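Visitor: Mind looking at a prediction? Sequence and model below.
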Amino acid sequence: MKKNITVLGAGAMGSRVATRLLEAGYSVSIYNRSRSRASALINAGATYCETPVQAVARADIVISMLTDDLAARAVWLDKKNGAMQGMKPGAIAIESSTLSIACITELSAVFAQQGISFLDAPVVGSRPQAESGALVFLVGGSQATLARVELFLSFLSSAVYHMGENGTGAIMKLAVNAFFGIQVAAFGEVTGWLKKSGIDQQQSIELFNKLPVMSPALQGISKLLASENYQPFFPIDLVEKDFAYMLKQAAQVNAQTPCVVATHKSYQQAIKKGYGGDNISGVVRLWGEC
């Protein structure tokens, strides 16, 4: 018998995860701040609940996919309607949002106090991977807890990596996003310089894609650039948020991150220019306009 699942958040990622679960025959309850965003899921068979505490009442597994720390704290920890107030004994909480380490540490401590099993399990991948079950989970928490939900996570993903104790999944996710963001910004700088130096942009992109210096991620970005497609698979607003979270934690452990600092400023500049809703690839417009 399939488990009862609650998905907290019906945004770009949560809605796609919920759809995949519904198509596989899971019983899915949904909470989203705006009911209208969940209308397609309701029509597909999901049970919509007005509050997080109502949404988790029957759940064996609760997975959260939210925007930021503020949203996560409100959904989990609100004293009246927070999901933590309504979870049944034995249920497992999975936080798959990209959050700060401070927020994950706080959630982990509160869940432990309440005797609730908790994993931080942010994902690598975007909307297409969520739809096809090809996400990658980076998990922090006990091996025993992970073992209880590994089949469930595997249904949504192509790989599940156990990074260590609570918080390590979140740390790894911020590292992945920062590394990706640095690559995209650097590519934008270089191709912008080439364009201003008289090299055809299409030609330079095609050449880069034939060389070993291009990562698979950058190859994907280059295809978007070639068609000037800035559809927000990973919006710049969220890229900047993740850089800020990483830098805050890096300062706490006295890590030197000059490349991250410099790149963060580029994404902040992109937001000031009105590109915050664009995909991460839109940062290249900074150097195309100089």
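Guide: Perfect, thanks for sending it. The shown structure was predicted, so the numbers you read here are calculated from the model rather than taken from an experiment.

Visitor: From here on, just use CA atoms for contacts and neighbour counts.
Guide: OK.

Visitor: can you give me the helices for the stretch 151-290 of the chain?
Guide: 168-196, 201-209, 216-226, 236-252, 258-272, 285-288 (DSSP state H, counting those that start in this stretch).

Visitor: For those helices, give me TSV that also has distance to His162.
Guide: Putting these into TSV (distance: least, CA to CA, whole Å) gives the following:
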stretch	distance to His162
helix 168-196	8
helix 201-209	32
helix 216-226	22
helix 236-252	20
helix 258-272	25
helix 285-288	37
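
Visitor: Can you name the next helix or strand after the helix or strand hosting Ile30?
Guide: Here Ile30, judged by DSSP states H and E, is contained in strand 27-31. Elements were assigned by DSSP H and E; along the chain past strand 27-31, the next helix or strand is helix 39-43.

Visitor: one more structure, for comparison:
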Amino acid sequence: MSVVKLASPSSTRIGFIGIGVMGTSMAGHLIKAGYKLNVFTRTASKADSLVSLGASFFKTPREVAQQSDVVISIVGYPKDVEEVLLNEKTGVLPGFEPGKISIDMTTSKPSLAARIYEEFKKRGAYALDAPVSGGDIGARNATLSIMVGGDQEVFDACLPIFNVMGKNVRLMGKAGYGQHTKMANQIAISSGMIAMCESLLYAQRVGLDCESVIQVLSSGAAQTFSMSNYGPRILKRTFDPGFYVEHFIKDLGIALEEASRMGLVLPGLIQTKMLYDILAADGKEKLGTHALMLALEKINGFDTANGERKTS
């Protein structure tokens, strides 16, 4: 059994399933790189911009798989991954021939990634788990970090595809290890987001010019992606999603589940999950992750409409 040959963009057909905040940009980069794209998304209108660039729209993941050499999926939740890839009637797997490759770029459960790998292997096909980090900005600028789990030869075959969408692409180990790496990433981001929001809240309360604070902190030891990219959005009271609160809650839940399974206690992760749950309970699950500031403002008696402290 050999991996399907991916000689050049013009001769490689890529299926793309999931046209969301990040998927639209990622798929667009592939088209511009010369790949023939076949797409599926549950809301057909979301694919209009890609169809206008030359992509072909199909009604099911299975139809996409039948017409593609490689199928990339980036959907919402593990249950969506399972439905898209493994559904016996409409999924990618029943549409695959031996040697074809599935790349799931959703942040999902490591155990599910390992099961998908085994199910595709039974059919003579291949599967990589390849979650990403970088949000809407990384997707738009093709600078995503891509963490991959699976076989070396399959990773090597797909590396030109990954390089179209990202700048830091690495095989982290066997199936599921891409997802484990993404859990480590989300754990680091979660507490970092609290720190960034608390820093700006402190600066605002004391009366500092927060734009200047962000510029200074972003050039020193406190520099983070969140500070540089989400800090300015917070000051503008712009909470549109680069990554949805509800999806981050899903990720943090997976990380806590994996940590518990390994006997790890991660207090920072527990605290962050609690704050995001508060945010979602307040009806803000469709906002971006930097909307965590709103939860902290509410706890501290600020008016979340403008970020100013309420007066009695």
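Guide: Structure's in. What do you need? Computed from a prediction, not measured in an experiment: that's the story for all the values here.

Visitor: re earlier: so which of the helices of the stretch 151-290 of structure 1 gets nearest Asn81 of structure 1?
Guide: helix 168-196 (25.1 Å; CA to CA).

Visitor: Quick check, Ala74 of structure 1 in contact with Met84.
Guide: No - when contacts are counted by CA atoms under 8 Å, Ala74 of structure 1 is not listed as touching Met84 (10.5 Å).

Visitor: These two: which has the busier surroundings?
Guide: For Ala74 of structure 1 versus Met84, the count of surrounding residues by other CA atoms under 10 Å is larger for Met84: 23 against 14.

Visitor: counterpart of the more buried one in structure 2?
Guide: Taking TM-score structural alignment as the alignment basis, one finds that Met84 of structure 1 is matched in structure 2 by Leu93.

Visitor: related to what we said a few turns ago, let's have the helices of the stretch 151-290 of structure 1 in JSON lines, adding distance to Val139 of structure 1 and mean neighbour count.
Guide: Compiled in JSON lines, the helices of the stretch 151-290 of structure 1 are given as follows (distance: least, CA to CA, whole Å; neighbours: other CA atoms under 10 Å):
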{"stretch": "helix 168-196", "distance to Val139 of structure 1": "4", "mean neighbour count": "20"}
{"stretch": "helix 201-209", "distance to Val139 of structure 1": "32", "mean neighbour count": "15"}
{"stretch": "helix 216-226", "distance to Val139 of structure 1": "22", "mean neighbour count": "16"}
{"stretch": "helix 236-252", "distance to Val139 of structure 1": "17", "mean neighbour count": "19"}
{"stretch": "helix 258-272", "distance to Val139 of structure 1": "23", "mean neighbour count": "17"}
{"stretch": "helix 285-288", "distance to Val139 of structure 1": "34", "mean neighbour count": "17"}
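
Visitor: Ok, which of those comes nearest Tyr48 of structure 1?
Guide: Each of these was scored for nearness to Tyr48 of structure 1 using CA to CA, and the closest is helix 236-252 (26.3 Å).

Visitor: and the angle from the closest one to helix 258-272?
Guide: Interaxial angle of helix 236-252 of structure 1 relative to helix 258-272 (axes from the mean of the first three to the mean of the last three CA atoms, to 10 degrees): 150 degrees.

Visitor: whereabouts in structure 2 does helix 236-252 of structure 1 align?
Guide: Aligned using TM-score structural alignment, helix 236-252 of structure 1 spans residues 245-261 in structure 2.

Visitor: Quick one: average offset of that stretch versus structure 1, please.
Guide: Superposing on structure 1 and averaging over aligned pairs (mean CA distance after the TM-score superposition for structure 1), stretch 245-261 of structure 2 comes out at 0.8 Å.

Visitor: now that stretch: how far from the chain's centre is it?
Guide: Taking CA atoms, centre = their mean, to the nearest Å, one finds stretch 245-261 of structure 2 lying 13 Å from the centre of the chain it belongs to.
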